[in-house]
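Peer 1: model the following, please.
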Amino acid sequence: MKPFLNLFFASLILVSCNGPKKNSPIDVAFSSDAEHLEELNTECFQYLGAKDTVRLTTHVDGTNVTGSLDYSFFEKDKNSGTIEGEIRDNMIIAEYTFMSEGVTSKRQVVFKNTEDGWKEGYGEMKTVDGIPVQVNIDSLDYSHQMALTPVPCD
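Peer 2: Here you go, the predicted model:
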C-alpha cells in the first residue's frame, strides 16, 4: 500500500507544478503586455454638433495622460494632433501638438470633467517658451455647450 501512496503523491506533485495554462483568462487579465494595458486605459470622447466635431482619445497611466485630439469646426481649418500631460483635480492639463494648414504648432489645453462631460476651459493665455499657456487655470470658463461624452473607440 505504501508504494501506491508514494506514487499517488508523486503524481499529485507533478500535476500541481504545471500551474495555469498559458494564455488563460487569468494570465491575460494580469498581463503586463503593453497592448493589453493600453486597451484597459484607453477612452474616447466626442462632441458632435450640427456642423462641428471634437474628438479626444486618452491613454491614462497613473496621473499621466497621452492621446489624440481632433477639432473639425465648420468653415475653419481642421486641427489634428496629440496631447501629453497629466490628470489633476478632475482636469486634463496637457500640451497639444497639432497640425493645421501644414504647420505644426503647440498650445496648452485644459479639459474639466463636468456633469455634462469633458469641457475645454477657455481663458487668458500668455506665451511661455514659444507655447501659449493659460494664465490662470483656476479661473477658466467652461460655460459653453461643447461637452465631450464617452463614445466607443475605433
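
Peer 1: switch to C-alpha atoms for all contacts and neighbour counts from now on
Peer 2: Will do.

Peer 1: by residue count, tell me the biggest helix in the chain.
Peer 2: helix 2-17 (DSSP state H).

Peer 1: now the element after that one, going C-ward?
Peer 2: Downstream of helix 2-17, the next assigned helix or strand under DSSP states H and E is helix 25-29.

Peer 1: contacts for that next one?
Peer 2: With Cα atoms under 8 Å, 6 or more residues apart in numbering as the test, helix 25-29 has contacts from residue 36.

Peer 1: what is the distance between that helix and the centre of its chain?
Peer 2: In terms of Cα atoms, centre = their mean, to the nearest Å, the gap separating the centre of helix 25-29 from the centre of its chain is 22 Å.

Peer 1: could you also give me the structure for this second sequence? I'd like to compare it with the first:
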Amino acid sequence: MKKQLIFFSILLFFYSCKSPKEESIETKEDLKSQALASCYKMEGNAGIIAFQIEHAANPITGKLIYSLSGKDRNQGSFSGLLIGDKLTGTYTFHSEGIESTRESIFLLKDGMLIEGFGEIETKGNAAKFKVPESLTFDGSITLTTTDCELLAASCIVDFGRIKSSLTGDCIEPSKLEIKLNPLKDGATTQGSPVYILFNEDKSQAEIFFVSTMTTEVIKKTNEGNWAGSDYKLISWKGYVLQRNGIAVFGG
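Peer 2: Model prediction:
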C-alpha cells in the first residue's frame, strides 16, 4: 500500500511539472496567426470603411472608421487579439458626440478582413455578441489591403478632418469661419452643423457635413447664389442653406 502511494505521488509530481509547459506550448500555438497588413479599406457607393493597424502584434490596436452613406460617421479605436484566423476586439467609437463600444470580430482570410455578424445584446452604450461562436462571415463587409500613404491622403483616418475637394487638403471643419446651424421651421434646432468654404473668387462653395464627414461642392449661379443638385446656398443675413427648397441650415 505504501509503495502504491509513493508511485502515485511520483506520477502526480511529474504531471504537475509537465502541465504548465504543455499549457504554455498550447497557448503559443493558439497565438500563431496570419500576418496582418498595416492598412485595410472597403470603398464603394455605400461609403468607406478603413482600418489602420498601429500595432500588429497582440494586443492588436489601430484606428477603425465607418463612413457610410446616409449614416453618421463612426470613428474610433480598436483593441483586440488575433488568435488563429479570428481578430476579436472592442471598437470604441464616437458618433454625434457620444462614446460607445461594440464587440467586433473579423475573419482573416486570403489577406482580407471579413467582418462577422450575429445577434447582439446592448447594455447602455456597450454592445456585444450573444453567441460569438455562431457569427456569419458573409463577405458583405470585406476589407482589402491598401497603401497607407493613399489612405492618409484621403484624410479618412485623420480624426476630425475631411479632405477638401477645393483645396485637396485635410481640413478640420470646426476651424472654418462660416458655420451654419440646423434649422427647423426657420428656427435653430439641435444637431450637427455644417461649415462652408469658398474658393478664392467665390465661384464655388464647399459644404462640409460634420455628421457624415463628407463634402459637396456647389457653384455660383447667375442669380448670385450657389447651387448643386440638391443644395442651394443663399447669402441673406449671413447664409442660408436650402435642400430641395427648404431651409435646413443657417447662420
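
Peer 1: what's the TM-score for these two chains?
Peer 2: Overlay of the two chains. TM-score (TM-score structural alignment, normalised by the length of structure 1): 0.66; 114 aligned residues with a Cα RMSD of 2.1 Å.

Peer 1: hang on, the earlier thing: which helices and strands sit right next to the longest helix of structure 1?
Peer 2: Using 3 or more Cα pairs under 8 Å, 6 or more residues apart in numbering; DSSP states H and E as the contact definition, helix 2-17 of structure 1 packs against no other helix or strand.

Peer 1: OK, contacts around the residue most central in space within structure 1?
Peer 2: Geometric centre of structure 1, nearest residue: residue 58, 2.0 Å, by Cα atoms, centre = their mean. Residues counted as contacts of residue 58 of structure 1 (Cα under 8 Å, 6+ apart) are 41-44, 65-68.

Peer 1: from the residues you listed, which would you call buried?
Peer 2: Buried residues within these, counting neighbours by 16 or more other Cα atoms under 10 Å: 42-44, 65-68.

Peer 1: in JSON lines, list those residues along with distance to residue 126 of structure 1.
Peer 2: As requested, those are exported to JSON lines (distance: Cα to Cα, whole Å):
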{"residue": "42", "distance to residue 126 of structure 1": "31"}
{"residue": "43", "distance to residue 126 of structure 1": "30"}
{"residue": "44", "distance to residue 126 of structure 1": "29"}
{"residue": "65", "distance to residue 126 of structure 1": "23"}
{"residue": "66", "distance to residue 126 of structure 1": "23"}
{"residue": "67", "distance to residue 126 of structure 1": "24"}
{"residue": "68", "distance to residue 126 of structure 1": "23"}
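
Peer 1: quick revisit: so which of the contacts of residue 58 of structure 1 is the closest to residue 112 of structure 1?
Peer 2: Among the contacts of residue 58 of structure 1, residue 65 lies closest to residue 112 of structure 1 (Cα to Cα), at 13.7 Å.

Peer 1: how much space between that closest one and residue 6 of structure 1?
Peer 2: From residue 65 of structure 1 across to residue 6 of structure 1, the span is 57 Å (Cα to Cα, to the nearest Å).

Peer 1: counterpart of residue 122 of structure 1 over in structure 2?
Peer 2: Under the alignment defined by TM-score structural alignment, residue 122 of structure 1 corresponds to residue 117 in structure 2.
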